[in-house]
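Visitor: got a predicted structure here, sequence first:
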Amino acid sequence: MLSLQFSLPPFENRRSRSKSKLASPNLHDRSCSCRNVMHFLPSISLPKSRIFATAADVVVEEKKRNESVIGPGAPVKKEIFPAGLRRESMPKHVAVVMDGNVRWARKRGLPPGSGHEAGVRSLRELIELCCKWEIRVLTVFAFSSDNWFRPKVEVDFLMSLFEKGIKEELENFVRENIRISVIGDSSKLPKSLQKLITDTEEITKNNSGLQLIVAASYSGQYDIVQACQSIAHKVKDGVIQPEDINKSLIEQELETNCTEFPYPDLLIRTSGELRVSNFLLWQLAYTELFFARSLWPDFGEADFVEALHSYQQRQRHYGGRDP
């Protein structure tokens, strides 16, 4: 779904992007700041020269845009919490289907990779906002099990980018107190990447800031199937009886057992598509859904605030009625 360094033209319709990029929030009350964290999620295949040759252009362009807004060296007003949002009603777990990167690029006459790089920048901003606003878990759909049907050369390139990015950003994860968890059918990943993921999860497991769950080679249907298989083996081995099987037991066998908050409070999907695309099917049973029309690279702070406002205006009954 996502990629690494690609050259971007001046951004359009980024809405609140420049404002959020300029802020340098005081996060001493929160144990992670999440700046410059996300460079590791992969995307489509492009020659390496297109990936790394113009990475500096992106930084220069963003700096020019920022200075045109407030002027170089101008003081930045710090905003810790948006007006209108209730801190006590913030979701603990937000899940995101990041959709629309390729369409974003096509609209601008750019190669698909440019859209995925813009999507990485949106994800980095979202991580920072989740930390700043004390959201505990962010789960992102990075690579679907269906993506394995792409051409082999493309998949191999994606895996190499994934591995390279984790190696480069591991120090940042530790410093920013971010806990990394990866869910999905890891048996399909390259052996070296499997080991790197295991090491990264082990190194960051005691971090107490934002937990970033990356769904790679993930399928909601597969998640339920593997949970059933695990339970079936326990019944066969006499560890449990069939009548012991209940909702709680299944929850313990799902891959989201890596977090204290396995059920997302809010699911956001971008690009106007109205489906969940085989993502966290069991876990979304009572999740509030928000479908944004913005393509993922255009999804910024204003869009996230809109989604959170919508979430906070809803009453969650879990099958019950108003008192």
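Guide: In hand now; what should we look at?

Visitor: going forward, measure contacts and count neighbours with C-alpha atoms only.
Guide: OK.

Visitor: next, Glu134: secondary structure please.
Guide: coil (DSSP: H, G, I helix; E, B strand; the rest coil).

Visitor: how about the strands in the stretch 1-150 of the chain?
Guide: 93-97, 137-144 (DSSP state E, counting those that start in this stretch).

Visitor: quick one: list the elements packing against the shortest one.
Guide: This means strand 93-97. strand 137-144, strand 266-269 (3 or more Cα pairs under 8 Å, 6 or more residues apart in numbering; DSSP states H and E).

Visitor: in contact with Pro264, which residues?
Guide: Shown in contact with Pro264 (Cα atoms under 8 Å, 6 or more residues apart in numbering): Lys92, His93, Val94, Ala95, Gln283, Leu284, Thr287.

Visitor: adding distance to Ser217 and neighbour count, write these out as CSV.
Guide: Converted to CSV, the contacts of Pro264 look like this (distance: Cα to Cα, whole Å; neighbours: other Cα atoms under 10 Å):
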residue, distance to Ser217, neighbour count
Lys92, 24, 18
His93, 21, 23
Val94, 20, 22
Ala95, 16, 23
Gln283, 17, 17
Leu284, 19, 19
Thr287, 22, 18
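
Visitor: turn the residues you listed into CSV, columns for distance to Gly115.
Guide: Shown next, in CSV, are these (distance: Cα to Cα, whole Å):
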residue, distance to Gly115
Lys92, 29
His93, 26
Val94, 23
Ala95, 21
Gln283, 29
Leu284, 28
Thr287, 28
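
Visitor: which is the next helix or strand following the longest helix along the chain?
Guide: In the chain, with assignment by DSSP state H, the single longest helix is helix 152-175. Later in the chain than helix 152-175, the nearest helix or strand by DSSP states H and E is strand 179-183.

Visitor: run through the neighbouring helices and strands of that following strand.
Guide: Counting contacts by 3+ Cα pairs under 8 Å, 6+ apart, strand 179-183 packs against helix 191-204, strand 211-218.

Visitor: so which elements touch the first one?
Guide: Other elements packing on helix 191-204 under the criterion 3+ Cα pairs under 8 Å, 6+ apart are helix 152-175, strand 179-183.

Visitor: okay, these, which one's buried deepest?
Guide: Comparing the helices and strands packed on helix 191-204 by mean neighbour count (mean count of other Cα atoms under 10 Å), strand 179-183 comes out on top with a mean of 22.

Visitor: would you mark the buried spots in stretch 242-260?
Guide: By 16 or more other Cα atoms under 10 Å, the buried positions in stretch 242-260 come out as Ile250, Glu251, Glu253, Leu254, Glu255, Thr256, Cys258.

Visitor: list the contacts for Gly272?
Guide: Gly272 sits in contact with Phe291, Ala292, Arg293, Ser294, Leu295, where contact means Cα under 8 Å, 6+ apart.

Visitor: I figured the last one hits Val102, correct?
Guide: Okay, so that is Leu295. No. Counting by Cα atoms under 8 Å, Leu295 sits too far from Val102 to count as a contact (9.1 Å).

Visitor: quick revisit: pick out whichever of the contacts of Gly272 sits closest to Ile203.
Guide: Relative to Ile203, the closest of those is Leu295; by Cα to Cα it sits at 34.0 Å.

Visitor: A further structure is provided below for comparison with the first:
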Amino acid sequence: MARDIQDDRPATGPKHVAIIMDGNGRWAQNRGRPRLFGHHAGARRVREIVEACPDLGVKYVTIFAFSTENWKRTQTEVAGLMKLFHRYITREARDLFDEGVRVRFIGDRVKLDEKLVSLMDELELLTSGNSRVNLTIALNYGGRDELTRAAKRLAYEIEAGRLTHKDVDAETLAKFLDTHVLPDPDLVIRTSGEARISNFLLWQSAYAEYEFIDTLWPDFTAEVFAGLVQNYGARDRRFGAVKA
């Protein structure tokens, strides 16, 4: 499934770029504004990056919007982020549809409020026929949580007799991941100067190239994005093999 999609990627540029959008809070604080001001600025930046994808040959872009660990933030910030997600989906739905963007959400929806989940479902359905750009939004997502949920679903299939332990391999497990219909990311970008992956796409990024840059997410322009995509083409990707 996912492997077949990945094999179609272009030889020189990344087909799938995943982004850890970090630095919104610091960007706002540097300007003497509350952290939520930065989150709103960061949300506006998403559109610019998505619009830049077709010209760069990027077919899939996955953004880390809210992690399973982000619930530990202050109640004010979490509530503000949830309102922002409501507003973003409501305001951007028509434009995303008109621009040919297909939107998917990954992550555990159980902890999210019913209205937000309903908006997510509606946006996925509205854009399900689009294919110009595939935008995946990781919301209440964590790599370990995803793997745990996948293992539980796999165990259920074994208990139900539809699979046996002999059927379990990497390809089988991948079919139970949130991203089972997506190719693995070729390039993962993290903004804001932090050099860690923060529990993001742990399984899928096993062979991804990484870029850790100092730019704070609200300052991450289409030009910066294009430069990183172009840099990717110069990398020697051997996937464990030795170059002949």
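Guide: Everything's here; your move. Computed from a predicted model, the values in this text were never measured in an experiment.

Visitor: can you pull the TM-score for these?
Guide: TM-score of the superposed chains, computed with TM-score structural alignment, normalised by the length of structure 2, equals 0.90; 235 aligned residues with a Cα RMSD of 1.6 Å.

Visitor: need the counterpart of Leu201 of structure 2 in structure 1.
Guide: Using TM-score structural alignment, the equivalent of Leu201 of structure 2 in structure 1 is Leu280.

Visitor: wait, that match touches Gly220, no?
Guide: Yes. Counting by Cα under 8 Å, Leu280 of structure 1 touches Gly220, with 4.8 Å between them.

Visitor: so which of the two has more stuff around it?
Guide: Per other Cα atoms under 10 Å, whichever of Leu280 of structure 1 and Gly220 has more neighbours is Leu280, with 27 against 22.

Visitor: how much space between that one and Ser181 of structure 1?
Guide: Computed as Cα to Cα, to the nearest Å, the Leu280 of structure 1 to Ser181 of structure 1 distance reads 15 Å.

Visitor: kindly report the same for Asn147 of structure 1.
Guide: 20 Å.

Visitor: check Asn257 of structure 1 too.
Guide: 10 Å.

Visitor: now do Trp282 of structure 1
Guide: 19 Å.

Visitor: kindly report the same for Ser114 of structure 1.
Guide: Applying Cα to Cα to Ser114 of structure 1 and Ser181 of structure 1 gives a distance of 27 Å.

Visitor: is it correct that Val174 of structure 1 is in contact with Asn207?
Guide: Yes. Taking Cα under 8 Å as the definition, Val174 of structure 1 is a contact partner of Asn207 at 7.4 Å.

Visitor: if I pick the spatially most central residue of structure 2, what's in contact with it?
Guide: By Cα atoms, centre = their mean, structure 2 has its centre lying nearest to Thr62, at 2.7 Å. For Thr62 of structure 2, the contacting residues are His16, Val17, Ala18, Ile19, Leu135, Thr136, Ile137, Ala138, by Cα under 8 Å, 6+ apart.

Visitor: that one -> structure 1?
Guide: Under the alignment (TM-score structural alignment), Thr62 of structure 2 maps onto Thr139.

Visitor: for Phe220 of structure 2, same thing?
Guide: Match for Phe220 of structure 2 (TM-score structural alignment): Phe299.

Visitor: counting neighbours, what do you get for that match?
Guide: Count around Phe299 of structure 1 with other Cα under 10 Å applied: 26.

Visitor: would you confirm that it contacts Ser122?
Guide: Yes. Assessed by Cα under 8 Å, Phe299 of structure 1 is found in contact with Ser122 at 6.4 Å.

Visitor: between those two, which contacts overlap?
Guide: Contacts common to Phe299 of structure 1 and Ser122, judged by Cα under 8 Å, 6+ apart, are absent.

Visitor: okay, and the aligned residue in structure 2 for Gly320 of structure 1 sits in which element?
Guide: Under the alignment (TM-score structural alignment), Gly320 of structure 1 pairs with Ala241 in structure 2. Following DSSP H and E, one finds Ala241 of structure 2 outside all helices and strands.

Visitor: now do Ala241 of structure 2 against Gly233 of structure 2, distance only.
Guide: Ala241 of structure 2 is 18 Å from Gly233 of structure 2, by Cα to Cα.

Visitor: compare those two (neighbour count), which wins?
Guide: A count of neighbours by other Cα under 10 Å puts Gly233 above the other of Ala241 of structure 2 and Gly233, at 14 against 7.

Visitor: surely that one is in contact with Gly13?
Guide: Yes. The criterion here is Cα under 8 Å, and Gly233 of structure 2 meets it with Gly13 at 5.1 Å.

Visitor: how about Asp113 of structure 2, what's its match in structure 1?
Guide: In structure 1, Asp113 of structure 2 lands on Pro190 (TM-score structural alignment).

Visitor: tally of neighbours for its match?
Guide: Neighbours of Pro190 of structure 1 (other Cα under 10 Å): 14.

Visitor: quick check: the helix or strand Phe225 of structure 2 falls within compared with structure 1, mean distance?
Guide: In this structure, Phe225 of structure 2 sits in helix 222-232 according to DSSP H and E. When structure 1 is overlaid, helix 222-232 of structure 2 sits 2.2 Å from its aligned residues on average, using mean Cα distance after the TM-score superposition for structure 1.

Visitor: contacts for that helix?
Guide: So helix 222-232 of structure 2 is contacted by Thr12, Gly13, Pro14, Glu48, Ile49, Ala52, Leu56, Leu187, Glu209, Glu211 (Cα under 8 Å, 6+ apart).

Visitor: top of the residues you listed by number of neighbours, please.
Guide: That'd be Pro14 among the contacts of helix 222-232 of structure 2, by other Cα under 10 Å, with 25 neighbours.

Visitor: surely that one and Gly57 touch.
Guide: Yes. The criterion here is Cα under 8 Å, and Pro14 of structure 2 meets it with Gly57 at 7.4 Å.

Visitor: about what we covered before: mind listing which of the contacts of Gly272 of structure 1 are in strands?
Guide: Phe291 (DSSP state E).

Visitor: from the contacts of Gly272 of structure 1, pick the one nearest Glu154 of structure 1.
Guide: For these, the nearest to Glu154 of structure 1 is Leu295 (22.9 Å; Cα to Cα).

Visitor: how about the contacts made by the closest one?
Guide: Contacts for Leu295 of structure 1 (Cα under 8 Å, 6+ apart) come out as Asp99, Gly100, Asn101, Arg103, Trp104, Thr270, Ser271, Gly272.

Visitor: again, only using 7 Å
Guide: By Cα atoms under 7 Å, 6 or more residues apart in numbering, Leu295 of structure 1 lies in contact with Asp99, Gly100, Asn101, Trp104, Thr270, Ser271.

Visitor: and the last one, what's its match in structure 2?
Guide: Using TM-score structural alignment to pair residues, one finds that Ser271 of structure 1 aligns to Ser192 in structure 2.

Visitor: run a quick neighbour tally on that match.
Guide: Ser192 of structure 2: 21 neighbours (other Cα under 10 Å).
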